[in-house]
Every structure is written in structure tokens, then in C-alpha cells.
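Undergrad: Next comes the sequence, and after it the predicted model I'd like to discuss.
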Amino acid sequence: MTPTAPLTPPSGPPASASRPAPFGRALCAMVTPFTDGGALDLDGARELAARLVDEGCEGLVLSGTTGESPTTTDAEKAALVRAVREAVGGRATLVAGVGTADTAHTVDLARAAEKAGADGLLVVAPYYSRPPQDAVEAHLREVADATALPVMLYDIPARTGTRIEPETVLRLAEHPRIVAVKDCSHDLLGAQKVRHRTELAYYAGCDEQTLALYAVGGAGCVSTVANVAPRQFRAILDAFDAGDTAGAARLQLAVNDLIESMMAAGLPGTVTAKALLTRLGLPAGPVRPPLRPAGRETADGLLTVYERLAGGAGTRLAGAV
């Protein structure tokens, strides 16, 4: 298999040697829209994807945690990549989530994503079986060997039960197609250790750490909250790149209330993102069981926090009702 070079970000300032950003800087972990009956809503996915890119997202991560990957079929995952590619063309990179608890299944999904038109793969540590680190490493290498696409490792031990330990990441960084990490470890020190010793692009997967990780050489973010506030996250990165560190800090602090409301209120981010998108008149639809929708009071509260961030109903996302 011939190694592929990291992708060139479609917009924003070029990546430098000190800050590799193979998939762009501002990425959204996009929800997967469903119809009211629970079917995959490809028209809604096209509309939402185009809007997110119009509002500043340089990349979209599909079929990740926020995209409800455990409850979408293999065929739905491939169809989603194709539909979003039709909608955004080459204006944004598409990273397809392919991680499962089964190495063979993950390899199959990786190959299907490549065929469907993905630009890269998001590969989580295999979950439930809790393999030791040598097995985690072997799993991730096998997936990276399966296609010509660059790979973003996904370290989220709170969900998988298994950390991709920093020493394991250091070894995996030697693989020519493993180019990035989505970091949801809540271990900022560990992330800095790996970033200091490798050229891996580190993306903040915890929205509240977007600026903190970017300030020490991170690549940007893969944000759930960006589903409803894409411009705000892009603005944090743009301000920092322009040398306005105080402004970047103000922007991060301003969005933290919405982050807390969506990500730290006892409900999965998928649930809160879909509740708020629905209130804003944007494609989302229901969540699939075993997840359950947010209640009316929760949705009302999310909208209040959102409108405070956006400056009132008059400055909601274009097209919202």
C-alpha cells in the first residue's frame, strides 16, 4: 500500500511544520439526521452539511459518537458519506467514523468509506472487550493498513473503556497513514507529551479544551457543539491565528456556557445537539434507541443559552425559525 500525504486543508491559513492540520482546523462532529419515522434523512444531511461548511467548518466528521454510529447500518454509513460529498464537494474534508469492537468489521467499514469518497478515517479504540495495549495497537495498525486514507485515532476512554495510552500513540505515529488524534482523554498533559515528540495533528474532542490544546500546537477541534455554533468555534481559531490571544480567550469563555449546557448536563451531546437543532429549524430529527430525546424543559433551556450566546433570536443561524 502506497502511503498518502496528509490532506491540504480546503480553507483557512495553511498548516505549518509546527502545527500540522491534515483535515483542516475547524471540524464538526456532525449529527446524523433522521426522519420523524427514524429513517436516514439524506436530504437533511446534505442541507446540514452545506450549512456547516458555509458557516466556517473546514471538515466534517461523519458517523462518530455524535453521529450515532452504533445504531446506523453499514449501508447507511456509506450512503451518508456519498450524500455529504455531493453536498459539499471539495469545500471540506470528510472524515468517516469506522471504529467498532471488531477488527474485521472495522476494516470492512474503512474500505467502504474509502469507496464512498471519504478523505480520512476516524478509528476509535475497540470497545467492550477492553484489549491490552499491544492488541489495541495491532488493531489500529491493521485498519490503517487496509486503505490508502489517512487515519485520525479517536481516544475516548470514558466510552470505550480502553485508553490509547500515550506510549502506544507514540509508536503508532510511526505509521505513514496515522496522521492525527481526536483527543477526548481529558489528559492535556499526555496530549502535549505526544504532540511535542511527534508530528501528529491533535484535535480537541472536548470542546472546552479547544483553545487550550490549540495554544500548545494542536491542530484545531472536532466539535459537537459546532453543530449549532460553527462560527463561534471557527472564530476562536481565527483569532488565535491572527495573534489576538485575548480575543480568542474571550470567545472560548463565551461559548463555554453552551458547551456546559450541551455536554455536561447528564445527556449525551447527540441528544442535546439534535434538540437544539430542531428548535432552530435545522435538520436533525429524533435520536435512535437506546438514546431518548431531550424533554421540552431541557430543549427550552438549551435555546435560552444559545440565544444568549448568539446575541438574541435575531442573530440565530441563517434560516432558523
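TA: Received, thanks.

Undergrad: C-alpha only now, for contacts and for neighbours.
TA: Will do.

Undergrad: the strands in the stretch 151-300 of the chain, which residues?
TA: Under the criterion DSSP state E, counting those that start in this stretch, strands of the stretch 151-300 of the chain are mapped to 151-155, 178-183, 201-204, 220-223.

Undergrad: want to compare, so here's the second one:
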Amino acid sequence: MSRKGEMFAGLTVALVTPFRDGKVDEAALRKLVDWQVEQGTNCVSPCGTTGESPTLTHDEHERVIKIVCEQAKGRVRVMAGTGSNSTLEAIRLTKAAKAAGADGALMVAPYYNKPMQDGFYRHFAAVAEACDLPIVLYNIPGRTAKNMEPETICRLAEIPTIVAVKESTGSMDQASQILSGSRLTVLSGDDSLTLPLMSMGGSGVVSVVGNIVPKDVLAMIAAWKAGNIAEAQKSHHKLFPLCRDMLSLATNPIPLKAAMARLGRDTGEVRLPLTPLSEQDQVKLEKTLKTYGLL
């Protein structure tokens, strides 16, 4: 079965948003895009969870997407985060992303207001009707407070411009149901589950750890696609502790920004209500980075 969203296969890096003195550091953001291009990353995704999108003003949100699209210059695809718990706001952001030159929209399921399943369907259908930018659904019930059920996602897959899903439920059963019941491209939303998901027919990952070691993630994906299972497994096991700590020491992207700073790629502070990594967890992070070979 051919998948609808294979233009987003491979490694998409969920970009951090650099902040300096309370403002978006635009020069640092442009450097992040250039670095990912140099590393061979397939796609970058600004204004997602890792990009601290809930803390961005509407103007900042649009500006970050515009900067990333400008800097990408067609050298790397851009999957812009345009989700909202307001359907009208999601439409506005998606239209703005298309105008900026994004290749697709990463749209988180409406959070906090906990729609019924038909509400999820009608929300995404309304955005798809208003703007023809390819849409990647983003299902992360741990943050949105409600699961978008696989039946709903498979129903949404019938809409031509809804092409993929970032699967962040942690449920292999749910991923299997989507893969068997639709033509959507399925991307892992959890770095540690990328290889297991690809073994079932998934096509890649929207990655946090790709901010640090994109070439290693790319190598694992390439090994799997080449049929070199042992090499892919070896890469998975090397990456696993780093992936685990980026998402377990503290709320994403707190550990990631701390790691980037420690590796000489300082992206500034996290924005309130997020707070810096504690001294105790910095010791754990240091050990992980050393064990991996980054220090």
C-alpha cells in the first residue's frame, strides 16, 4: 500500500525555539536551520511541543514559521506547527504557514477543551477545507488530555490533504490500527519507538534527539530501510538512553535545551512556565552525554 505523506518520511527534527532575554533569538533560529541542512535532515518542524509553542504569542508563532521557511530556502522541508484548541486559530495559523512557504502543517489535536471524536473530525476537516496545505495530524493525549481514537484518524485519512500522523500515544496497537486501516504515513512521536514503529510500516520520526544527533537517527533509519536489521538495532540501543533522558529528566524541552547548552549550542533559556533543569538532573544529563560519547 502506498502511503499518502511519504514526502515527510525519514527524519523531521522538532526544532527548539531559541529565547534570549525573553525574546525569540532570530539569529540563533536561523543557525539551527542551517545546521540541520548541513546534517542532512529531511525536514524541520518549528512551533511544536519542543518549540514551546504554547508560550509563543500569535505574532511570534507566525514569525518563527516565516523565519524557518526563509532560512530553509527549499534545502529542507518545513512542517510548521499550526495546531490550536481553537479551530479558527488553527485555520489562521495554517493559512499563514502556507503563505510563508511551509511544505506541511503539523496540527496537534485540540487540547484542554477535550472534544468528542466527531469534534476532532470536524476540527481537522474545517482546516483542510479552508487551506490545502498538507496536514500531519499530531496525537499526543499525554498533553492534550484526550486520545484521538484510531477510528477517527482513519476517517480523517479519507480527506485528501490529511496525509500523515505523528503518533505519540506510545501504543503500538493504535499505530497498527492506523497503519492497517488507512493510507496515512505514520511517524513516530517518541524517539525511543522509532525503530519498533518502522518495523510495523511506519516511515520515520518527528524527533527531539535529532536536535543533538541527527546523523545518528538518519543512520538508524537508513539501516532499517536497507534491510540491515542488526545495524538498525545497534543504533536503536545506542540512542535509547539519550532518547529516554531527553524526555524523562524533566518536561521537554528542558533537558534538551540544557544538553544543547552543555554541547556548545546554547539556545537560551526556556520560557515560563517552564523552568531550567535542576542541578541534580544536570548531573544525570552529564553522565548520559558522556556515556553516549558526546563529551
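TA: Alright, I've got the coordinates. Everything numeric here is computed off the predicted structure, so don't read it as measured data.

Undergrad: Overlay them and tell me the TM-score.
TA: In this superposition the chains share a TM-score of 0.96, using TM-score structural alignment, normalised by the length of structure 2; 295 aligned residues with a C-alpha RMSD of 1.5 Å.

Undergrad: Could you say which one of the strands of the stretch 151-300 of structure 1 comes nearest to D74 of structure 1?
TA: Within those, the stretch nearest D74 of structure 1 is strand 151-155; the backing value is 18.8 Å (C-alpha to C-alpha).

Undergrad: Give me the buried stretch members for the lengthiest helix in structure 2, please.
TA: Ranked by residue count under DSSP state H, the longest helix found in structure 2 is helix 229-248. Residues 231-233, 235-236, 239-240, 242-243, 245-247 are the ones in helix 229-248 of structure 2 that count as buried (16 or more other C-alpha atoms under 10 Å).

Undergrad: Read off where stretch 214-228 of structure 1 ends up in structure 2.
TA: Structural correspondence for stretch 214-228 of structure 1: residues 198-212 of structure 2, per TM-score structural alignment.

Undergrad: want to throw the strands of the stretch 151-300 of structure 1 into JSON lines with distance to R82 of structure 1 and mean neighbour count?
TA: As requested, the strands of the stretch 151-300 of structure 1 are arranged in JSON lines below (distance: least, C-alpha to C-alpha, whole Å; neighbours: other C-alpha atoms under 10 Å):
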{"stretch": "strand 151-155", "distance to R82 of structure 1": "19", "mean neighbour count": "27"}
{"stretch": "strand 178-183", "distance to R82 of structure 1": "23", "mean neighbour count": "26"}
{"stretch": "strand 201-204", "distance to R82 of structure 1": "24", "mean neighbour count": "30"}
{"stretch": "strand 220-223", "distance to R82 of structure 1": "20", "mean neighbour count": "30"}
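
Undergrad: Including distance to T210 of structure 1, could those strands go into a markdown table?
TA: Output for the strands of the stretch 151-300 of structure 1, formatted as a markdown table (distance: least, C-alpha to C-alpha, whole Å):
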| stretch | distance to T210 of structure 1 |
| --- | --- |
| strand 151-155 | 16 |
| strand 178-183 | 10 |
| strand 201-204 | 5 |
| strand 220-223 | 6 |
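
Undergrad: Could you check which residue of structure 2 pairs with V88 of structure 1?
TA: For V88 of structure 1, the aligned position in structure 2 is A72, judged by TM-score structural alignment.

Undergrad: still on that earlier bit, once aligned, what mean separation remains between the longest helix of structure 2 and structure 1?
TA: When structure 1 is overlaid, helix 229-248 of structure 2 sits 0.8 Å from its aligned residues on average, using mean C-alpha distance after the TM-score superposition for structure 1.

Undergrad: equivalent range in structure 1 for that helix?
TA: Under TM-score structural alignment, the match for helix 229-248 of structure 2 is residues 245-264.

Undergrad: roughly how far out does the matching stretch sit from the chain middle?
TA: In terms of C-alpha atoms, centre = their mean, to the nearest Å, the centre of stretch 245-264 of structure 1 is set 17 Å apart from its chain centre.

Undergrad: Contact partners for G97 of structure 1?
TA: 61-64, 69, 121-123 (C-alpha atoms under 8 Å, 6 or more residues apart in numbering).

Undergrad: meant to ask about P166 of structure 1
TA: Applying C-alpha under 8 Å, 6+ apart, one finds that P166 of structure 1 lies in contact with 190-191, 193-194.

Undergrad: Please identify which of those residues is nearest to R288 of structure 1.
TA: Using C-alpha to C-alpha, the contacts of P166 of structure 1 come closest to R288 of structure 1 at A191, 32.7 Å.

Undergrad: Tell me which residue of structure 2 lines up with the closest one.
TA: So, by TM-score structural alignment, A191 of structure 1 is matched to A175.

Undergrad: I'd assumed S168 was in contact with its match.
TA: No: in this structure, A175 of structure 2 is not within contact of S168 by C-alpha atoms under 8 Å, at 9.2 Å.

Undergrad: quick one, what contacts A164 of structure 2?
TA: Contacts of A164 of structure 2 (C-alpha under 8 Å, 6+ apart): 4-5, 135-137, 157, 184-187.

Undergrad: Show me which of those is closest to L272 of structure 2.
TA: L137 (26.6 Å).

Undergrad: Check the alignment and tell me where the closest one lands in structure 1.
TA: Under the alignment (TM-score structural alignment), L137 of structure 2 maps onto L153.

Undergrad: Could you do R262 of structure 2 as well?
TA: By TM-score structural alignment, R262 of structure 2 lines up with R279.

Undergrad: could I get the contacts of P166 of structure 1 as a markdown table with neighbour count and distance to G285 of structure 1?
TA: Below are those laid out as a markdown table (neighbours: other C-alpha atoms under 10 Å; distance: C-alpha to C-alpha, whole Å):
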| residue | neighbour count | distance to G285 of structure 1 |
| --- | --- | --- |
| G190 | 15 | 37 |
| A191 | 23 | 35 |
| K193 | 13 | 40 |
| V194 | 19 | 39 |
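
Undergrad: Relative to A239 of structure 1, which of those is nearest.
TA: Nearest to A239 of structure 1 among these: A191, at 22.5 Å, using C-alpha to C-alpha.

Undergrad: Okay, that closest one and G217 of structure 1: tell me how far apart.
TA: 10 Å (C-alpha to C-alpha, to the nearest Å).
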